[in-house]
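>>> Sequence and predicted model, in that order:
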Amino acid sequence: MPHLENSWLTARQSGALLHVSSLPSETGIGNLGTGAHRFVDFLATAGFAYWQVCPVGPTGYGDSPYQSFSAFAGNPYFIDLDELARNDLLQEQEISELRELPTDHVDYGQLYHRFWGILAKAHSRFDAKTFALENGKPFHAFYESQAYWLDPYTTFMALKARFGQRSWVEWPQEYRDPKRIAKIKLSQPEISERSRHAFYQYIFFHQWNRLKNYATEKGVQIVGDMPIYVALDSADVWSRRDNFLVKTDGDLDSVAGVPPDYFSETGQLWGNPLYNWNHLSKNGYKWWIERICSSLELFDVLRFDHFRGFADFWVVPSHAPDASEGTWELGPGISLFKAIEQAIPDSKFIAEDLGYINETVFNLREQTGYPGMKIMQFGFGHDDNNVNLPHFFERNQVVYTGTHDNNTTQAWIESLSGENKQMVFDYFDLHENPTADRILQAAFASVARLVITPVQDLLGLGAEARMNEPGTSIGNWQWRLDPERFDLLSQGSIDRLLALHKRYHRVDDTQQRNYSAPPERKQSLDQMPTA
């Protein structure tokens, strides 16, 4: 296993956090088209070396990217429909109704009712034998390379359509029994539905690979996020039941969560099924390795969400009203990461080691050598020896002003009161200038080799720009960087951000020589380099 001084973090660099759904676009939600490419241009020009996103899998009720129908599939909402129009699979008037949707937030209800019918029209004009995307692999080559997860996923989605999008635990018994899944006979409408979802994945992966190659050319690496748990209502649990502590009919005796913490006085009741770690260890963690290999096709760096759950994890009775009632149980520990290292050597990982961290968790992260995380907002309101205070940071760490789960830094500053406010204002010298810029500068000045900042903090936005509030299920994951704010960021902040990078030595001379002005907002993908 790697050691601390052998971390892949060897240079002082920075990144920005912005989920794909938050990218500017004219079709209701961020996608992998022009807005994504322009954002890469902004990152490279302003001195950033990394772009972090939330999980990119297909989402369902609640719209959380951390509750996906598949640990392997991509979210069809992120498909750039304009490219399908350029390839004669859609007509402009068919896309136009999406251009009526808001640009400053995602209206998931309207998107759901409008998007899928448009995408189905593209599939109806798709001929796998003759269709070819520019610089893309043929459909059949894609399907064969991904069949190990694509077969069960497309079947799962076809059956969800048959049973009114209900969770598989509510399907008839013969469709829930894992011993019968391989014998399921699909009707013609279900076969067509499978074909549609395979097509959607083909387009998604093509567009993602092109974006990733474009980012690589610009010197920007993409950081992905891997939730430790998968959703109960997912193709993974439905088709690979032996990997999880789930009964044949889908019942659960206990579920995943976290105890009371900074975010919630009653903890967070996630409700995900727990892993059958005994079974997984006996086959060398095959499913986990497949999952990570698949993710590393999309990302340059992978963040293990809730890393502490690999050391020990919080088990909540399935009938509990919240997560305050539970027990700690041991996770797989270092054996999982030894298997990963053997199967996928020299990969880049970040350990999200937040929450209640005991010696077992600390030792596991030290054994792996993965850089851990520090959150600037977490350094206050506890004790004087809080390890999240910037003067306690270490080199092998990734520092965030906040994450997708935090309020924006500006809103956090404005929410402070009493002794805590005094402490923060004194520490960052905010009395004359109580803005997020001071905290951003402190993060850049720290000894930590990588700093990642939510775009909301780069713009100094308030609580209206918060992405997610843990423990709540309404109003999350909707914020978007609308075109006007993106112009302000990409045209008005370049000099300020580049100066910040130079001042704190987070950009090297080679990167500076490669900088170029970002393209105008109306530039199309036809004008952009392709891989």
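Nice, thanks for sending it over. Residues are numbered from 1 along each chain as shown.
>>> From now on I want contacts and neighbour counts done on CA atoms only, so please keep to that.
Noted.
>>> elements contacting whichever strand or helix holds residue 202?
Assessed by DSSP states H and E, residue 202 sits inside helix 188-217. Judged by 3 or more C-alpha pairs under 8 Å, 6 or more residues apart in numbering; DSSP states H and E, helix 188-217 is in contact with helix 34-46, helix 108-124, helix 139-162, strand 221-226, helix 286-298.
>>> Relative to residue 450, which of these is closest?
Using C-alpha to C-alpha as the criterion, the shortest distance between residue 450 and the helices and strands packed on helix 188-217 is 12.0 Å, found for strand 221-226.
>>> what's the angle from that closest one to helix 286-298?
Taking axes from the mean of the first three to the mean of the last three C-alpha atoms, to 10 degrees, strand 221-226 and helix 286-298 form an angle of 150 degrees between their directions.
>>> and here's the other structure:
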Amino acid sequence: MFLERRRGVLLHFTSLPGPYGAGDLGPVARSVAEGMAAQGWTIWQMLPLNYPNPAMGFSPYASYGALPLNPTVISLDDLAEEGWIPGEELRNLQVRLPDPWRADLQGAFRARRAGVALAFQALKRGHMRDRYLEFRQREWEWLEGWGVFMALKDSLGGSHWVHWPERFRSLERALAHWDEGLEEGAELYRFEQFLARRQLDRFRAHCEALGVRLLGDMPIYVAHDGMDPWACPYLFELDGEGNPVEVAGVPPDYFSETGQRWGNPLYRWEAMGEDRYLWWRVRLRKALEWFHAVRLDHFRGFAGYWAIPAEEMTAVRGRWRPGPGEALFDALVEDLGGDPSGEGPSLPIVAEDLGVITQDVTRLRLRYRLPGMRVLQFAFSGGDDNPHLPFNHEGLGLAYTGTHDNDTTLGWWLSASAEERRGLFRYVGRPLTAEEAVREMVRLALNSPSRWRIVPLQDLMLLGSRHRMNTPSSREGNWVFRAMRVELDGLLGG
């Protein structure tokens, strides 16, 4: 797949237009996929689809679990079409948006929860019950615990699981002290996953028929307040009370004197290795049921990772610890039946290798022939050996104008240094206006030697900083970019 020359769009599903607060994977998404295919865009890259934590601003990178899906993928229109909810209820579920360019993720979440509750009543009346029971049996290994975790969280006011009564602080203990009065709430969360997966499967099949491939995203770490550390504490660096001993982050660098303290619990890699990384193998298999390929975030952490004592408020006093390296990737290759000796990648994984990358990280990536990432916004400072300059791009790689963590290219250009502007001028052979600079960056990305070329929708729309998806280290105003339907139709034929 990575050996085929393709171009694509970076566009998270919540950024699609729609009347329910944020986009979903229903009719609009299918229409956009059709328009993309008609105009030769055959990769659709999205951010993680995991169930987001509302307390973390609905960040796709801060979820309640590694396997459960975000219920916002559920199309309420499709539920009505399939007879799950009465069509006349749709108007009551619509969300008014004060700013049409910004999604209301909280409102979108409430609308889906209300729609799922209506559909649950149809399930009780027998609607598609056999299909639900089949799904429940197939996914039971993780689905049972998911329902228990979320039902307990609701009953305990949404508090972090480390503050729950002792009898509920692990899946094993919770099942031993289960309150049957919570079972309907647990079943509602399991049923919600059935609806979400059903709609994701329909969307993926539609894209496949069009020749569009879905590129997903997998964060390296999971949240402390989530199902995984609660259900499998032995896989994480936790103390006897369930609190992290050390947490994830990155050390001080050019961009931050104190580094970045992310706060995720770290893995007990030795414990994970005892069953040949079963947790990771299951996680990747599930992700590849959703997507055709997956971008693996913070790839450098698999070679070596920065461990910060949990009591530290910054990342300064951390230490480097060795990652699982080849042992993990050998297990993944064996599990997925990858070809360790062919010309292409041995796994359907994109290695996010941005930032300060050391030789051991590059060796690990090349050992498994995984494509890396090159970003043009990083290209025009430094010398000719800058790996992000187009003439240094690898064929087995992905070229971007920018990523979800970058400013839009217009925003980048308007705040670019004199060195960066001169660098782009020299590369294209002439001075540029702001709009011309964006168009040239898109042209350079699409003409990169890298076989996969990705452009964020905001750059195709020539949008400025107000429309960037995420500002790292900022917790306000992220993840809410929303495209207008008329512009989307004009660009992608959606």
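Alright, I've got the coordinates. Keep in mind it's a predicted model, so treat the numbers as computed, not measured.
>>> picking that back up, out of the helices and strands packed on helix 188-217 of the first structure, nearest to residue 232 of the first structure?
Comparison of those against residue 232 of the first structure by C-alpha to C-alpha identifies helix 139-162 as nearest, at 12.6 Å.
>>> Go ahead and name everything in contact with that closest one.
70, 72-73, 128-129, 132, 166-168, 190-191, 193-195, 197-199, 202, 234-236, 238-239 (C-alpha atoms under 8 Å, 6 or more residues apart in numbering).
>>> re earlier: mind giving me TSV with the helices and strands packed on helix 188-217 of the first structure and columns for mean neighbour count and distance to residue 436 of the first structure?
Rendered in TSV, the data for these read as follows (neighbours: other C-alpha atoms under 10 Å; distance: least, C-alpha to C-alpha, whole Å):
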stretch	mean neighbour count	distance to residue 436 of the first structure
helix 34-46	24	18
helix 108-124	16	30
helix 139-162	18	43
strand 221-226	23	24
helix 286-298	16	32
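>>> circling back: in the helix holding residue 202 of the first structure, which residues are buried?
Along helix 188-217 of the first structure, the positions that meet the burial threshold by neighbour count (16 or more other C-alpha atoms under 10 Å) are 190, 193-216.
>>> what about it, distance to the chain center?
Computed by C-alpha atoms, centre = their mean, to the nearest Å, the separation of helix 188-217 of the first structure from the middle of its chain amounts to 18 Å.
>>> same thing with stretch 364-379 of the second structure?
Distance, stretch centre to chain centre, for stretch 364-379 of the second structure: 18 Å (C-alpha atoms, centre = their mean).
>>> buried ones in that stretch?
Across stretch 364-379 of the second structure, burial judged by 16+ other C-alpha under 10 Å covers 364-365, 368-379.
>>> so where do the strands sit in the first structure?
Counting by DSSP state E, residue ranges of the strands within the first structure are 13-17, 50-52, 221-226, 254-258, 268-269, 301-304, 312-317, 327-330, 349-351, 372-375, 397-400, 450-454.
>>> Tabulate those strands (JSON lines), appending distance to residue 469 of the first structure.
As requested, the strands of the first structure are exported to JSON lines (distance: least, C-alpha to C-alpha, whole Å):
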{"stretch": "strand 13-17", "distance to residue 469 of the first structure": "16"}
{"stretch": "strand 50-52", "distance to residue 469 of the first structure": "19"}
{"stretch": "strand 221-226", "distance to residue 469 of the first structure": "18"}
{"stretch": "strand 254-258", "distance to residue 469 of the first structure": "15"}
{"stretch": "strand 268-269", "distance to residue 469 of the first structure": "11"}
{"stretch": "strand 301-304", "distance to residue 469 of the first structure": "20"}
{"stretch": "strand 312-317", "distance to residue 469 of the first structure": "20"}
{"stretch": "strand 327-330", "distance to residue 469 of the first structure": "24"}
{"stretch": "strand 349-351", "distance to residue 469 of the first structure": "21"}
{"stretch": "strand 372-375", "distance to residue 469 of the first structure": "16"}
{"stretch": "strand 397-400", "distance to residue 469 of the first structure": "17"}
{"stretch": "strand 450-454", "distance to residue 469 of the first structure": "15"}
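>>> So for residue 424 of the first structure, which of those sits nearest?
Across those, residue 424 of the first structure has its closest neighbour in strand 372-375 (13.8 Å, C-alpha to C-alpha).
>>> residue contacts, residue 65 of the first structure?
Applying C-alpha under 8 Å, 6+ apart to residue 65 of the first structure gives the contacts 54, 55, 56, 57, 58, 59.
>>> out of those residues, which are buried?
Burial of those was assessed by neighbour count (16+ other C-alpha under 10 Å); the buried members are 54, 55, 56, 57, 58, 59.
>>> What's the match for the third one in the second structure?
The criterion is TM-score structural alignment: under it, residue 56 of the first structure has residue 49 as its aligned partner in the second structure.
>>> follow-up on the earlier one: just put the contacts of residue 65 of the first structure in CSV and tack on distance to residue 469 of the first structure.
Conversion of these to CSV gives the following (distance: C-alpha to C-alpha, whole Å):
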residue, distance to residue 469 of the first structure
54, 15
55, 17
56, 19
57, 20
58, 20
59, 17
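>>> follow-up on the earlier one: switch the helices and strands packed on helix 188-217 of the first structure over to JSON lines; also include distance to residue 499 of the first structure.
Formatted as JSON lines, these follow (distance: least, C-alpha to C-alpha, whole Å):
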{"stretch": "helix 34-46", "distance to residue 499 of the first structure": "9"}
{"stretch": "helix 108-124", "distance to residue 499 of the first structure": "38"}
{"stretch": "helix 139-162", "distance to residue 499 of the first structure": "44"}
{"stretch": "strand 221-226", "distance to residue 499 of the first structure": "21"}
{"stretch": "helix 286-298", "distance to residue 499 of the first structure": "31"}
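>>> how about the ones you listed, which one is nearest residue 253 of the first structure?
Ranking these by distance to residue 253 of the first structure, with C-alpha to C-alpha as the measure, places helix 286-298 first at 22.5 Å.
>>> residues in the second structure aligned with the closest one?
The alignment of helix 286-298 of the first structure onto the second structure (TM-score structural alignment) covers residues 278-290.
>>> tell me the residue furthest from the middle of the first structure?
residue 432 (36.4 Å; C-alpha atoms, centre = their mean).
>>> any idea what that residue aligns with in the second structure?
Checking with TM-score structural alignment, residue 432 of the first structure has residue 432 as its match.
>>> quick one: contacts for that match?
When contacts are taken as C-alpha under 8 Å, 6+ apart, residue 432 of the second structure is in contact with residue 425.
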